[in-house]
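In: everything below, folded, please.
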Amino acid sequence: DSDSKGSRGSSDTGGDGGESRISFSTSSEEEEEEGGTGDGRNGTRNGKPKPPRANWREKENRRGGGVGNNRKGITGRNTGQAISRTQLLKRPLVPSPPKPAPPQLERHVVRPPPHSPEPDSLPLDGGTDHVMQRGVWLSVFRHLGQKELCVCMRVCRTWNRWCCDRRLWTSIDLSRRKSITPPMLSGIVRRQPIRLDLSWTNISEKQLTWLIHRLQGLKELLVCGCTWSAVSSLCTASFPCLSLLDLGWVQGMKTSHLRELLSPPSSDCRTVVPDPRGRLPSLSELRLCGLEIGDSALRLLLRHTPRLHRLDLSHCVQLTDHGIHILTAASTLRDSLTHLNLTGCHRLTDQSLAFFKRCPHLQLVDLRSCRLLTSEGFQKLLQDPPSDPDGKPFQCAEDQVLSRES
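Out: Modelled structure (predicted):
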């Protein structure tokens, strides 16, 4: 057909010049359709009249080759590909392996060990017990440090129980650790220490919140150098037994944060009976060195820490003479204060020296590195008689360090 079509030459292309037609079929029906453009648009081809146009559906039904065959061939070649794609789409998707979850806090209940872990004696392989009883072993373990106790816990199950005795872990020091892990927190809760040092660590607020609600017998807590975002978790609980709190150099802590920490707990706080005196009613030593607090912070101490004996305000550069006047005003704190550290408070002058005579039980005042204090002011303080007739005068033990006998 293609040869006959090419032999017709210009008669098939009509007056369209050299325009070529590209087709995948040369059936008779298509030739008849193109015949109208052949012999001068007269509707005839080789002298024969053009048959009437048939419906396109009938043409498709009459086709046995040409486009139909070519389409079948193309479809036949692509059948395997189509089936394979369908099968791939019908296959169930294989889930990817789950990503490892980040380390979380312990979700199970961590129960502290009993006061006297069993058994009372060390069983041996022969079925007998060791001559040394548990009390003798514990007296030996008391001379070991934390690292040595952890090594002894790997010897046997009996030693593991004995080395977890809370009497051996009254103080736990994790200061300057690079990271605080959940196993560390679980170990702290199991041992129930009295003193816990977390200074200069990266402990988070979630970790500290989980920890403090499980250490009801904690008496000394050191969080020096931590961030306020972590230390703010102390505002969610009450500490009736806490006697020492170290908040020195806490990053971002100001007077408003100290007010939130010392104020009485709210109704949503996890405590049985809120103490109207504050969260720290039994606090006897408070360390606030290096904080950005002013004179108004000392009013909070008068109100919420009436039993304070030792106060560290070193390097609080915003304190002035007015703050010392507030601190030594008539209050229960003035009568209970025994040690006061004001090292590096550059705004204090000789006027503040006379205020220290108001505190009857004050034994030591550290005023080193206070630039505005003069030797004349110290001499005047030492020469003046005490305000209390029964009180004893101050003495200058070291340079700019005042001391007085109790």
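In: CA only for contacts and neighbour counts going forward, please
Out: Will do.
In: let me see the contact set for the most centrally placed residue in the chain.
Out: The centroid of the chain falls nearest to residue 204 when counting by CA atoms, centre = their mean (4.0 Å). Shown in contact with residue 204 (CA atoms under 8 Å, 6 or more residues apart in numbering): 229-230.
In: tell me where the stretch 251-400 of the chain has helices.
Out: Assigned by DSSP state H, counting those that start in this stretch, the helices in the stretch 251-400 of the chain fall at 255-262, 296-304, 321-327, 332-336, 375-383.
In: for residue 362, find the nearest of the ones you listed.
Out: helix 332-336 (8.1 Å; CA to CA).
In: show me which residues of that closest one are buried.
Out: 333-336 (16 or more other CA atoms under 10 Å).
In: what distance separates it from the middle of the whole chain?
Out: Distance of helix 332-336 from its chain centroid, counting by CA atoms, centre = their mean, to the nearest Å, is 39 Å.
In: check whether residue 370 really touches residue 350, as I assumed.
Out: No - in this structure, residue 370 is not within contact of residue 350 by CA atoms under 8 Å, at 10.1 Å.
In: I'd like the structure of this one too, to check against the first:
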Amino acid sequence: MTNATMEQRNVSRTPARTSPDISTITPQPDPAQDQNTQEPPSLTSRQKLRQTLQRIASSPTLPRRGRSASTGYRREGSLSCVSLNASQPCLSSSPLNEGSSSRPTTPSTRSQWELRGGHRIRLVGTHSPQSQSRTVPLPSDVRPTSRNAIKEDLRLDEDGAVTKETKPTKNVDFWGDMPQELKMEIFRHLTPLEIVRCAPVSKMWNAMCYDGQLWSKVDPAGFYEKIPSEILIKLIISGGPFVRDLNLRGCVQLRDKWVSKSGNIPDMCRNLVNISLEGCKIDKTSMHAFLLNNSRLEHINLSGLMNVTNSTMKIIAQSCPQLKMLNVAWCQDVNSKGLRKIIQSCAQLKDLRASEINAFQDEGLAQEIFERNTLERLVMNRTNLNNKCLQILMHGVDPEIDLLTNLPIVPPRRFRHLDLHRCSDITDEGLKSLAHNVPDLEGLQVSQCPELSDESIIEVIRTTPVLSHLQIEDLERLTNLTLEEIADFPCAEHLEHLNVSYCQRVGDPGMIQIMKNCPKLRSVEMDNTRISDLTLIEACKRVRRRGCGEELSKIGLRLVVFDCANVTWAGVKEVLSSNSKPPQIPKPKAECKPAEVVSVTQALKEGSSPVTSTYFVMPPSPPTSAMYAKEIVQLKCFYGWQMVVNEHTRRVLYGNLSGASRLDNRWAEHMMLTGEAAASGVPGVRRWRRWAQNAEQMYLNDEAGDDGDDGGTVGVVRVMHRRQDSQTWDMCALM
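Out: Here you go, the predicted model:
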């Protein structure tokens, strides 16, 4: 039995599988062509698998990437199972179409069909493959485009040509498409007042401005007078459980609105950590509701509230075990009984401020504070504290005494700031109890304690090596000996603030030592003392030694010297001149570059011998930049000179050293004329006042920019020489 006979039987047994869609578009086979075509030989399973892999690997990108062509295909063209031309469909050799008996019979398509490896395939191309390339262009989404063609879409028209279709530009809503988290992050960079002003922009902005995420800290300190009560209540209620810090200091507009239509304000805030109701008109019930609903409170400020009583202290002791700071200053209804409950229940209390409270004469309260030993700041100024209670605070009751040093053996206190201001019952005996017991003390205020003297203050200063703030104002028995001891002991390295105002026995011997030995000094108040211009000159000298740089100057030392009889305008002028004088910078030792020798040879006339000239060229100097003192002195002096001093300081801070120096010189001329007028006697005072007015007018013209000539100044100088006398020359020699 021949192979042809067997294949005919197989074909007759297998039903023809034809697709209705393909049959409608596929041309009918030509019988003449079928007779001339020989049937392909039967293939093995391995050959069929290899051909299938070759069909899968056919792609227009493979030849471009340097991949070898598949076996059985020609390299001059690529194969495709689908044609982009609708008039010339393609039949693939997939299993769905293997049994199809449709063959191309038309003359136009007959040349495009070939027999490859037992399968009929069609080459993609035009009617004449020799004239044009047999390739198909890439789809538009894969084809590379330029940056300018990003918004253009590529499509094929009816003729097969590629055209560009421009898409309409999409309107981008930048703010609307932004995620809600980013919007809230942007609003967090605004101040509370700016957020309130942004609320009326739109409904969406109003909802975001009153979102609780923005109000974890409600602090209207800068605009509490401008914001109405309705907006403030809305802020607190919208924050609700998000609020951690609530500062209502001075918000008197909430007097009768703690229970609003939106709800009870104390019931809305249940996660507070810090609360300040100082100066706020709040009723006792609402205040107690705040304290009962917030068990995690750490800082409570109830200063000046008349509704605070011992019952309030009891609620705080029971509801706020994590309390660290309590301010009940000026609460007159609180006594030692209420404070004792706070000390016993709040084990983490570090800051207690109880000014103007008559509770510290109770020895039981002093013993409780001694046994707890957790306080780092204790403010009890203007109270009835006496020597006995102060000694119990430091030593306890009946401490053990060391036989060698005669000092009580007790653990050191943890006090860092101690305020005994205006405790008139304290004497040297009580203050000496601080010695050797407060090694970490940084701030001490014992102003207006008339019974204190050098003896007790010196003993405390010797045992406080890190003391940085000392206020000993209005101590009549204080002398320069205390200041000299401060300058000699280790606390001089840390001292930043010193107040010796109204200590009328303090003068230059003590203050000059302070200026020399305290390098970190920032503020000195010494009004109504015996200091003179020498102290000001020494202060300027020490401040100028703090260095210089290219940045603008900053205030490094603040001096208060008003009502000092020995401070004259000459000392004030020294301060102004020191601030406006550019610092003298030592030149660095640079390498000395010798001058370069340059020889130039030229002929003066044609035919003459050339002449050689030698020149010495100096190397260029390095460029210099403007330098300013790092720190200057801010002075508060006699009110008649203060305006000139403030203007001079402002110019120096802005870097206008020339303008500050000009102002300094003009003011010195004015003061000299005023001094001569006062020294000349009554008959010539009117004339000298007129000359002083002329000098002031010249100063105003000079400040306005009229510096064309100095005729006015020369005239004043001539007048001064014409009216010179012994007193004038003595004053000039003194300056």
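In: hang on, the earlier thing: redo the buried residues of helix 332-336 of structure 1 as a markdown table? Include distance to residue 29 of structure 1.
Out: Converted to a markdown table, these look like this (distance: CA to CA, whole Å):
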| residue | distance to residue 29 of structure 1 |
| --- | --- |
| 333 | 114 |
| 334 | 117 |
| 335 | 119 |
| 336 | 117 |
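In: wait, which of these is closest to residue 143 of structure 1?
Out: Among the buried residues of helix 332-336 of structure 1, residue 336 lies closest to residue 143 of structure 1 (CA to CA), at 35.8 Å.
In: trace the closest one over to structure 2, please.
Out: Taking TM-score structural alignment, residue 336 of structure 1 has residue 494 as its aligned residue in structure 2.
In: separation between its match and residue 459 of structure 2?
Out: 18 Å (CA to CA, to the nearest Å).
In: so residue 381 of structure 2 sits against residue 358, correct?
Out: No - using CA under 8 Å, residue 381 of structure 2 makes no contact with residue 358, being 10.4 Å away.
In: more neighbours: which of these two?
Out: Each of residue 381 of structure 2 and residue 358 had its neighbours counted (other CA atoms under 10 Å), and the higher figure belongs to residue 381 (23 against 19).
In: please, which helix or strand holds the residue in structure 1 that the more buried one lines up against?
Out: Matched by TM-score structural alignment, residue 381 of structure 2 corresponds to residue 224 in structure 1. Counting by DSSP states H and E, no helix or strand carries residue 224 of structure 1.
In: so who does residue 224 of structure 1 touch?
Out: So residue 224 of structure 1 contacts 198-200, 246-250 (CA under 8 Å, 6+ apart).
In: identify the farthest-apart pair in the residues you listed.
Out: Among these, 198 and 249 lie farthest apart (CA to CA), at 12.9 Å.
In: corresponding residue for residue 232 of structure 1 in structure 2?
Out: Residue 232 of structure 1 maps onto residue 391 in structure 2, with residues paired by TM-score structural alignment.
In: how about the secondary structure of its match?
Out: What DSSP: H, G, I helix; E, B strand; the rest coil gives for residue 391 of structure 2 is helix.
In: ok so, going back, now the nearest residue to the match of residue 336 of structure 1 once chain neighbours are set aside: how far from residue 476 of structure 2?
Out: Spatial nearest neighbour of residue 494 of structure 2, excluding adjacent residues (CA to CA, 6 or more residues apart in numbering): residue 468 at 5.2 Å. Distance, residue 468 of structure 2 to residue 476 of structure 2, by CA to CA: 23 Å.
In: next one: residue 522 of structure 2
Out: Distance of residue 522 of structure 2 to residue 476 of structure 2, given as CA to CA: 25 Å.
In: how about residue 665 of structure 2?
Out: Between residue 665 of structure 2 and residue 476 of structure 2 the distance, using CA to CA, works out to 39 Å.
In: same thing with residue 520 of structure 2?
Out: Note on residue 520 of structure 2: its distance to residue 476 of structure 2, by CA to CA, is 27 Å.
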